[in-house]
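Colleague: I would like to see how this sequence folds:
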Amino acid sequence: MSRPLSVPPPTTTLGLYRQLLRESSYLPSLARPHADRYIKDRFRRHQHDKTDETRLRKRIKEAHHELRVFRAANAGDMDRMHKILLKAFGRTGSRRRELFTSLVRHPSPATTEEMEAQINGVRAWSFDRDPDWLDGWDTEALLSFAKAQAKTSLSSSPRGPLLHKHLMSPEKNIPRENVYGKPFPEKVMRTKLKKVYADLADRVLPPLPEKEWHKLGLVAEGKFEEAGWHVPSRRAVAKGLVEDGDKKEDDWKWQAYATKPVALVDIAQSKKLRLLTGASDENTPYGDTQPVDRHVYTPKFWRRLTKSIWLLTAKRAQDPEKGGYRITWGRAPFNAPKAAASGMEFFESLPVDAESSEGIKGTKKKGRK
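Modeller: A predicted model of the protein is given here:
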């Protein structure tokens, strides 16, 4: 596991971009592609924007925050590493929106009859109202996947549980009349329908690609090499060939203490924020103490963390026999823990077969008369 870096923050956008990619390279191998693509897309999208100083300063501040989060996660912050993996495997964030888009996309018509039926369906509502975003969704596929997700009872879902109104047909659950007994206008009915589908879409955990889903399942079982899972170790920070002899690192920067509150100056050295800042405590007589929430990542930790995420994922494949799609959710079998060698002495006197176990059954206690 890598330690937090005590390096000065980048002063240019290109330097910030390079340090973000550097921290992304220390993430687990299956999570790194999404992190790299997210960083590159954000940088290239706004690379040539002509924005004002206020908006540019806000974007740089957000990028610095992302850099601190990556450093803290690589240094041993389990909560932040968990959030990064949730985004990487599409349970939250932009990756989830991409997977959801592929879930609700209408399938391409394979025959002429399917194309004519799709065109006739578009014509049916095009004369009555203008098209909206709900017309581009395959609502039948969304409802069928939501029902399959509700049957799995995902208690630790980051999006919240699915309610009964989400699983039934939303068109039937919307009231037809208002409190005055008059029917709703067509536009109001459509707005209510879009609101129900938007709430449903916010709680759905879309399926992963089949290949990625199987790799995540192998990691959850502890088969790291077979899945191609590895966590790189941190490389040494490059140092300049020429050092500035006039500047001493041990010099006390009294100007900051004279112009700012002491709590504000020493906040970077606090044990709670040391994983984010990478600073060391210079005031303790016992040396550099460990920061708060810094843990050592072991294979057991990776197996448990990926297992909790794999139970929230599913794969979707076409069923050639029954038609439609077959949805399979991650299910880890229960394996009873084995006693260690140091604890086997407590089990030596216990029976090993059913015949001998009958003689040690306790007598039934008599109740009060």
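Colleague: hey, let's count contacts and neighbours off CA atoms from now on
Modeller: Fine.
Colleague: got the buried residues for stretch 163-179?
Modeller: Neighbour counts over stretch 163-179 (16 or more other C-alpha atoms under 10 Å) mark 166-167, 170 as buried.
Colleague: return the subset of those lying in helices.
Modeller: If you go by DSSP state H, the buried residues of stretch 163-179 have 166-167, 170 in helices.
Colleague: neighbours of residue 212, how many?
Modeller: 14 (other C-alpha atoms under 10 Å).
Colleague: now do residue 330
Modeller: Quick note: residue 330 (other C-alpha under 10 Å) scores 20 neighbours.
Colleague: which residues does it contact?
Modeller: 217, 310-314 (C-alpha atoms under 8 Å, 6 or more residues apart in numbering).
Colleague: hmm, try it at 6 Å
Modeller: 310-311 (C-alpha atoms under 6 Å, 6 or more residues apart in numbering).
Colleague: what helix or strand is residue 229 on?
Modeller: For residue 229, there is no host helix or strand (DSSP states H and E).
Colleague: show me what contacts it?
Modeller: Contacts of residue 229 by C-alpha under 6 Å, 6+ apart are residue 29.
Colleague: and this one, so I can compare the two:
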Amino acid sequence: MSTTNFTREAWLHLYRALIRQCSYLPDPIARVQMQAYILDRFRRSAAEEKELPLLRQQALRKSALSELSLLNRANDGYIKPLEKVLHLAYGRRGKRRHDLIEAFIPPAKKGAHPVTDFSDGWEPPSHMVALLKAQNHNAMITLLNAGLYVKETTPSIPSENIWGKPLSESRRMNIRSRWYTKARGNMFPPLPDKELKLLEGLILGTTPWTPPKRRKPVETSPTHVDSDINLALFLEKGPQKGDTFEKYADGRPHIITRRFMQRLWKRLSCLIPRVKWDTKTRKPIFSWDVIHRGPKLAVLLEEDLASEIFGGVDAAGKKIKDDKPQIEDSQSN
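Modeller: Predicted coordinates:
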């Protein structure tokens, strides 16, 4: 571990590498959001102090290298890293999810904490409770292993404690505060309409999309030094085994095509609620996308064609019996 501060050139090299990987991302919103996130991180770190302490620099460098590895693997077509980047960009996790929650449940006063008073009489926002209820009925969250779940849509406060005495006011306030913090941390907030339409266009294929072009790495020819090192390793440890699938144990790279991205976009779409406001009750109605939709059970037919198909069948779907007596053949065999 280095005992000297990192140079400005080293930070600039790391910043350019991160921005370059962001430009290779196959999703248009992810490119913009991840670039803005990295730029904000570097600006905030530069504004802290002119010379950051060594431990702080090491922590920031470790975080930046982790982000660079994530972006690099996402651009190589690894499914889990690419899904994580999409979730970060579309606000299904990370800082942007908290920003979308702040927009969905704004504080009472500008610049203030959303809720500071949890005394008796406090109730959670109605649209927050409605979203939690709709989220609990969305089976795709569990199927996709999103990990966010709130069992209780409202704080459950017992009337008595373990000694059979009424619950104190401070205890009731703490229960409401913990529930509110947990509920806010496990919400899937709605996405802005502009980004939602763009995502739906990418899924349906109506929005044009082309895979980003990556800069080809510079190929270096092997030198005599490398051959001497390989010879030394061979004489010391003997012949080595060939390539194995060990590096693909946690996934393998994929060629990023539109079909490959449509599957990921569809999975992401299942975690984004659609909001419609009821004009009568003035309450939001949430709906969710699904990966596979069932077949249509109804077909539109013309009236003349329908009478021919369903002729001789009653409303219950049973065949109408003919009441006319049948003429029996009087001749016996």
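Colleague: re earlier: residue 250 of the first structure: which of the ones in helices among the buried residues of stretch 163-179 of the first structure is nearest?
Modeller: residue 166 (62.1 Å; C-alpha to C-alpha).
Colleague: the residue lying closest to the closest one once chain neighbours are set aside: helix or strand, and which one exactly?
Modeller: Take residue 166 of the first structure and drop its neighbours on the chain: the residue closest to it by C-alpha to C-alpha, 6 or more residues apart in numbering is residue 200, 5.8 Å away. Per DSSP H and E: residue 200 of the first structure is located in helix 186-203.
Colleague: kindly name the residues of the second structure that line up with that helix.
Modeller: On the second structure, the counterpart of helix 186-203 of the first structure by TM-score structural alignment is residues 169-186.
Colleague: what's next to that stretch, contact-wise?
Modeller: So stretch 169-186 of the second structure is in contact with 118-119, 148, 155, going by C-alpha under 6 Å, 6+ apart.
Colleague: now with 10 Å?
Modeller: For stretch 169-186 of the second structure, the surrounding residues in contact (C-alpha atoms under 10 Å, 6 or more residues apart in numbering) are 92-93, 97-98, 101-102, 105, 115-120, 122-124, 128-129, 132, 135, 147-159, 161.
Colleague: which of those are buried?
Modeller: Buried among the contacts of stretch 169-186 of the second structure by 16+ other C-alpha under 10 Å: 92-93, 97-98, 101, 118, 128-129, 132, 135, 148-150, 153-155.
Colleague: all helices of the second structure, in order?
Modeller: Secondary structure of the second structure (DSSP H): helices at 8-23, 28-48, 54-75, 79-89, 94-104, 126-136, 139-143, 169-185, 193-204, 224-237, 258-269, 303-309.
Colleague: deepest of the ones you listed, which one?
Modeller: Neighbour counts (mean count of other C-alpha atoms under 10 Å) averaged over each of the helices of the second structure peak at helix 79-89, with a mean of 20.
Colleague: list the contacts of the alignment partner in the first structure of residue 17 of the second structure.
Modeller: By TM-score structural alignment, residue 17 of the second structure lines up with residue 19 in the first structure. Contacts here follow C-alpha under 10 Å, 6+ apart; on that basis residue 19 of the first structure touches 9-10, 13, 25, 64, 67, 71.
Colleague: which of those residues lies closest to residue 39 of the first structure?
Modeller: residue 67 (10.4 Å).
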